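Enquirer: predicted model and sequence below, questions to follow.
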Amino acid sequence: MEHRHLGRSGLLVSVVTYGNWLTHGESVAREAALSCVRAALEAGITTFDTADVYARGAAEELLGEALRGVRRESVEIATKVCLPVGDGPNDRGLSRKHVIESCHASLRRLGTDYVDLYQAHRYDDRTPLAETLLAFEDLVRQGKVRYLGVSEWTAAQIRSALDVADQLGIRNRIVSNQPQYNMLWRVVEPEVVPLCVREGIGQIAFQPLAQGVLTGKYRPGEAPPPGSRATSAGRAPTFIRRVLGEPLLERVQRLRPVADQAGLSMAQLAVAWTLHRPGVSTALIGASRPEQVTENVGAAGVRLDDEVLRRVDETLGDLVETDRTKTARMMAVKPDWAG
C-alpha cells in the first residue's frame, strides 16, 4: 500500500481510504461490515473515514467496533460534523455548541480519545466562520483532534476560511477537502483543486467509482444485478438511481477495453484515474463485501500512461461534468438543512 501526505501536512494517509457511507449500519449487515474492515486492514489500508450523520451514528459505532484491538497509532480515523443528527435547533451546523458536542459524541461512538481528521461536512452560512474555526482550534489544543478538513466546500468558502484563520492567528489550518471526484464528475477541477494545490490542501476524493457505475456492473437494458448497491436496503438505491441512465451506461461499457489495455479491472481503472489527478491524496472507497475492498486496493501504486488517460477522456466525452458552479449549487447546505 502506498501512502501520501495529506496536502502539505505531515500526516500520511493510505492512498485508498475505507469509508462507510450508506453501508455500515444501513445496507450492510454487521458481520459483513466487520469483515470489510478486516479486509481493508489486511490490504494495507490505514485510513478510515466516517461521519456522525451516517446511519444516525451507527456507522461510527461499527467502525469503532471493527478497529477495537488495533493499535490506535497505526490507523488514521476521520469523521465529520455539520449535517443534522437530531431534531433540536442546535443538532446541526457548525456552531461552537454543535461542533464540540458532536466531537465528544463521535469520540464515544468510535471508542477513541481523538480523531486524526475532523471535517466540516458542509459549509454553514448561518454561523460565523470565526466561531467555527475557533471551536475547531480548541479541540485541537485539547488533543481531541489532530488535523482539520472540510467536505464539499467551494473555492470561495475555502479561501474565506483560510483568510479568517490568518486574521485570527489560528495555526491549525485546513489540510484537506473531501469532494465528490471521479471520471464523470470533475466540477472541482476549475477552481477548487487549483486553490487547494496552492494552499497545500489535499483532496480526499469520494465516489471514485461513481456509486459503482464505473465498475461496469450496471449494463444498459438490463436490471441492476442482485446484491448491487442499486438493489440494497437503506438509502443507497435512491442515490445510485440518480446516476443510472442508458446513454451513460452505454458509454461506460466502452471503457472496458481501456481497462483491459491497462491490465486492470474497470473498478481499478476508475480508482487509479482518481489517484492520478493533481492534488489528490487518497481515494475513498466503500464496500459491501471484502472482495470489493481487495479489488479496489489493486489500484494503489498503478501508473496510467498518457494513452490510457486520453482514451478515457475520448470515451466519456460530453458526459463529463466540469461545471464549477455545481459544487455550490448541489453541495451547499440548504437553509432548511434538507439533503
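Expert: Noted; the coordinates are in hand.

Enquirer: alpha carbons only for contacts and neighbour counts from here, please
Expert: Fine.

Enquirer: and stretch 253-266, how far from the chain's centre?
Expert: 24 Å (CA atoms, centre = their mean, to the nearest Å).

Enquirer: again but with stretch 210-229, I slipped
Expert: 21 Å.

Enquirer: how long is that stretch end to end?
Expert: 11 Å (CA to CA, to the nearest Å).

Enquirer: show me which positions of that stretch end up buried.
Expert: By neighbour count with 16 or more other CA atoms under 10 Å, stretch 210-229 contains the buried residues 210-220, 224, 229.

Enquirer: in JSON lines, list those along with secondary structure and distance to Asn182.
Expert: What follows is the buried residues of stretch 210-229, written out as JSON lines (DSSP: H, G, I helix; E, B strand; the rest coil; distance: CA to CA, whole Å):
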{"residue": "Ala210", "secondary structure": "coil", "distance to Asn182": "7"}
{"residue": "Gln211", "secondary structure": "coil", "distance to Asn182": "10"}
{"residue": "Gly212", "secondary structure": "coil", "distance to Asn182": "11"}
{"residue": "Val213", "secondary structure": "helix", "distance to Asn182": "11"}
{"residue": "Leu214", "secondary structure": "helix", "distance to Asn182": "9"}
{"residue": "Thr215", "secondary structure": "helix", "distance to Asn182": "12"}
{"residue": "Gly216", "secondary structure": "coil", "distance to Asn182": "14"}
{"residue": "Lys217", "secondary structure": "coil", "distance to Asn182": "17"}
{"residue": "Tyr218", "secondary structure": "coil", "distance to Asn182": "17"}
{"residue": "Arg219", "secondary structure": "coil", "distance to Asn182": "19"}
{"residue": "Pro220", "secondary structure": "coil", "distance to Asn182": "20"}
{"residue": "Pro224", "secondary structure": "coil", "distance to Asn182": "21"}
{"residue": "Arg229", "secondary structure": "helix", "distance to Asn182": "18"}
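
Enquirer: A further structure is provided below for comparison with the first:
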Amino acid sequence: MEHRHLGRTGLRVSRLGLGTLTWGRNTGERDAADQLKTFWNAGGSLVDTADVYADGGAEYLLGRLIEDLVPRSDLVIATKAGSVPDPDRRFDTSRGHLLSALDASLQRLGTDYVDLWQVHAFDPGTPLDETLQALDIAVSSGRARYVGVSNFCGWQLAKAATWQLAGSGRTALASTQMEYSLLQRGVEREVLPAALDLGIGLLPSSPLGRGVLTGKYRGGTPQDSRGGSEDMAPFVAPYLDDTAALIVDALAIAADGLAVAPLHVALAWVRDRPGVAAPLLGARNAQQLAAALSVEALTLPDEIRQALDDVSAPLHRYPDHDWSTL
C-alpha cells in the first residue's frame, strides 16, 4: 500500500487507515484479529482508536493484538481523548483530564507511546491554550510522537494550529479527523482550506457515508446492516434521504462503467481529494475490509471524478460565492 506524509510532518502513514469504533462492542477479538492481520498484510500501518470506544475496550483489544499478532513497530497507532462517556456526551479537554486519559490509554494499549494523539472534540468550557498545552506536554514527555485534533470546525482548527505555530517549543498540529465522503462534503467549506493552508493532514472518518455508499441500502435496509440494528440505525438514517439516493445511483453507474464495486469508487474519490492523508475504514469483518483495501489499484478517470463532484456538490452561498457577479 502507498504511504503518505501526514500533513507537513515527517510521519508517513498508509493512505488507508483502519478504524476501530466497533471493536470491543460489536466486533470481538477474533474478528478484530482477522481485520488487523488483513490490514497489516496489505501494507497498512495507520490504526485509529479512541479512549471512549467501547469504554476503553477498543484500545485494550488493540493492545492485546499488538502484543500477540502484529509488531508494534509496523503500526502507526492513533488514539483520541477528551470525550467523556456519559449519557450527555460531554467533552473535557482540560489539561488534567487529557493527560490522565493519555496515561490510561497507554496502559490499555500496552505501549509507552502513541504515534498520534488527538483531541476528540472542541471543548468551549476549557481555554484552548490549556488544551494545547496538554499536547505539548505529551510530546515533550515522549508519550506521543505527533498530535492532532478531531471534530474542530474551521475557525477552531485555524485558531489551534496558528497558536501552535506562533510560539517556540509548541508542537505543530499534524492532523485533523473529520467525517468526509461523497455524502458529507461540509469540510470543504472551511475545514479543508484551513488544513491545506496550515499543512495539516485530513483523516476522513466514515468515507463510505456510514455504509450507504456501498449501495447496500438501494433496495431497502438489510437486517444485518448498521441501518438495520437498533443502536446504529439513527447513525445511518441521515444518509438515507432522496439526495443521498441520487448520489448513490450516480456512484453505481460509475462503478458499472469501471467494472468495480461502488465502495471502490467512493473510496478512491475521497482518498485522492486534496489534503487527504488517509480515509479511515470501519469493517464488520476481514472479508469486508479486504474488499475495501483492494481499491489500492484504482485511480478514477478525470471525467468520472468530475461527474461525482458535480452530483454531490454541496450548496455553499454567502460568503463563498463570487461577489464579482453582484
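Expert: Everything's here; your move. Predicted, not measured: the structure shown is a model, and the values here were computed from it.

Enquirer: give me the TM-score for these two chains.
Expert: The TM-score (TM-score structural alignment, normalised by the length of structure 2) is 0.90; 316 aligned residues with a CA RMSD of 2.1 Å.

Enquirer: pick the one among the buried residues of stretch 210-229 of structure 1 closest to Thr327 of structure 1.
Expert: Using CA to CA, Ala210 comes nearest to Thr327 of structure 1 of those, at 15.8 Å.

Enquirer: mind jotting down where the helices sit in the stretch 51-200 of structure 2?
Expert: Secondary structure of the stretch 51-200 of structure 2 (DSSP state H, counting those that start in this stretch): helices located at 57-68, 95-109, 128-140, 154-166, 191-198.

Enquirer: and the residue nearest the centre of structure 2?
Expert: Ser205 (3.1 Å; CA atoms, centre = their mean).

Enquirer: could you give the number of residues near the closest residue to that residue other than its chain neighbours?
Expert: Leaving aside its sequence neighbours, Ser205 of structure 2 sits nearest to Glu179 (CA to CA, 6 or more residues apart in numbering; 4.5 Å). Neighbour count for Glu179 of structure 2, taken as other CA atoms under 10 Å: 22.

Enquirer: and the residue nearest to the centre of structure 2, how far from Leu182 of structure 2?
Expert: Computed with CA to CA, the distance linking Ser205 of structure 2 and Leu182 of structure 2 is 12 Å.

Enquirer: Arg108 of structure 2 too?
Expert: Distance from Arg108 of structure 2 to Leu182 of structure 2, by CA to CA: 35 Å.

Enquirer: swap in Glu130 of structure 2?
Expert: According to CA to CA, Glu130 of structure 2 and Leu182 of structure 2 sit 35 Å apart.

Enquirer: ditto for Thr79 of structure 2
Expert: Distance, Thr79 of structure 2 to Leu182 of structure 2, using CA to CA: 25 Å.

Enquirer: the more surrounded of those two?
Expert: Between Thr79 of structure 2 and Leu182, Thr79 has the larger neighbour count (other CA under 10 Å), namely 27 against 24.

Enquirer: for Asp52 of structure 1, grab the count of nearby residues.
Expert: For Asp52 of structure 1, using other CA under 10 Å, the count is 26.

Enquirer: typed the wrong thing, it's Val311 of structure 2
Expert: Val311 of structure 2 has 15 neighbouring residues, counting by other CA under 10 Å.

Enquirer: ok, back up a step: the residue nearest to Ser205 of structure 2 contacts Arg210, correct?
Expert: No: counting by CA atoms under 8 Å, Glu179 of structure 2 stays clear of Arg210, with 9.5 Å between them.

Enquirer: for stretch 44-59 of structure 2, what is the distance to the chain centroid?
Expert: Relative to the centre of its chain, stretch 44-59 of structure 2 is centred 12 Å away, using CA atoms, centre = their mean.

Enquirer: the residue nearest to the centre of structure 2 maps to what in structure 1?
Expert: Aligned against structure 1 by TM-score structural alignment, Ser205 of structure 2 finds its counterpart in Phe206.

Enquirer: can you tell me how far that match is from Arg235 of structure 1?
Expert: Going from Phe206 of structure 1 to Arg235 of structure 1 by CA to CA gives 17 Å.
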